[in-house]
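In: Please work out how this folds:
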Amino acid sequence: MPKNPLQSVVQGDRNAYFWIKKKLNLSEYQMGALVWFSALILGIVIGACLG
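Out: From the prediction side, this is the model:
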């Protein structure tokens, strides 16, 4: 386990990314679109809550 907490977060994020990619059998471009779309939805939801 890395000593730096930031490394732990990055490692967990990397593991989640590859787990989702493998589970849904997606290409790199499809994963990029999925990440972009989920960030868009999250931004809209947060904007609606704050606005």
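In: contacts and neighbour counts: CA atoms only from here.
Out: OK.
In: Name the single longest helix found in this structure.
Out: helix 28-50 (DSSP state H).
In: Show me what that helix is packed against.
Out: Applying 3 or more C-alpha pairs under 8 Å, 6 or more residues apart in numbering; DSSP states H and E, we find helix 28-50 packed against no helix or strand.
In: Where does the residue nearest to Met31 when sequence neighbours are not counted fall, secondary structure wise?
Out: Closest residue in space to Met31, ignoring its immediate chain neighbours: Lys21 at 6.7 Å, by C-alpha to C-alpha, 6 or more residues apart in numbering. Per DSSP states H and E, Lys21 falls inside helix 5-24.
In: to compare against the first, here's another:
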Amino acid sequence: MTKGPLKTFVDADRDAYFWIKKKLGLSEHQMGVLIWFSGLITGIVIGVLIGILIG
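Out: Reported below is the predicted structural model:
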């Protein structure tokens, strides 16, 4: 039986999370901070790009 696209995406995301955690030797809290900062930076970049495109 084949997996659905959402299940495949979630599995790949989980695998990437644990790979990064293992490679960098981070704790759960440190991974949370890393994810938070990456989301913040992504949001700022998208906001700037939208501002440039609209303005």
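In: sorry, back to before: count the residues that sit near the corresponding residue of the second structure for the residue nearest to Met31 of the first structure.
Out: Matched across to the second structure, Lys21 of the first structure falls on Lys21, judged by TM-score structural alignment. By other C-alpha atoms under 10 Å, the residues close to Lys21 of the second structure number 16.
In: what does Phe18 of the second structure give?
Out: Residues lying near Phe18 of the second structure (other C-alpha under 10 Å) number 13.
In: what's the answer for Leu26 of the first structure, then?
Out: Neighbour count of Leu26 of the first structure, defined by other C-alpha under 10 Å: 14.
In: before we move on, what SS does it have?
Out: When classified by DSSP: H, G, I helix; E, B strand; the rest coil, Leu26 of the first structure comes out as coil.
In: if I look at it, how far off is Ser8 of the first structure?
Out: Remark: distance between Leu26 of the first structure and Ser8 of the first structure (C-alpha to C-alpha, to the nearest Å) = 25 Å.
In: same thing with Leu34 of the first structure?
Out: Separation of Leu34 of the first structure from Ser8 of the first structure (C-alpha to C-alpha): 23 Å.
In: Same check on Trp19 of the first structure?
Out: 16 Å.
In: Just the buried residues of stretch 37-51 of the second structure, please?
Out: For stretch 37-51 of the second structure, burial by neighbour count (16 or more other C-alpha atoms under 10 Å) applies to no residue.
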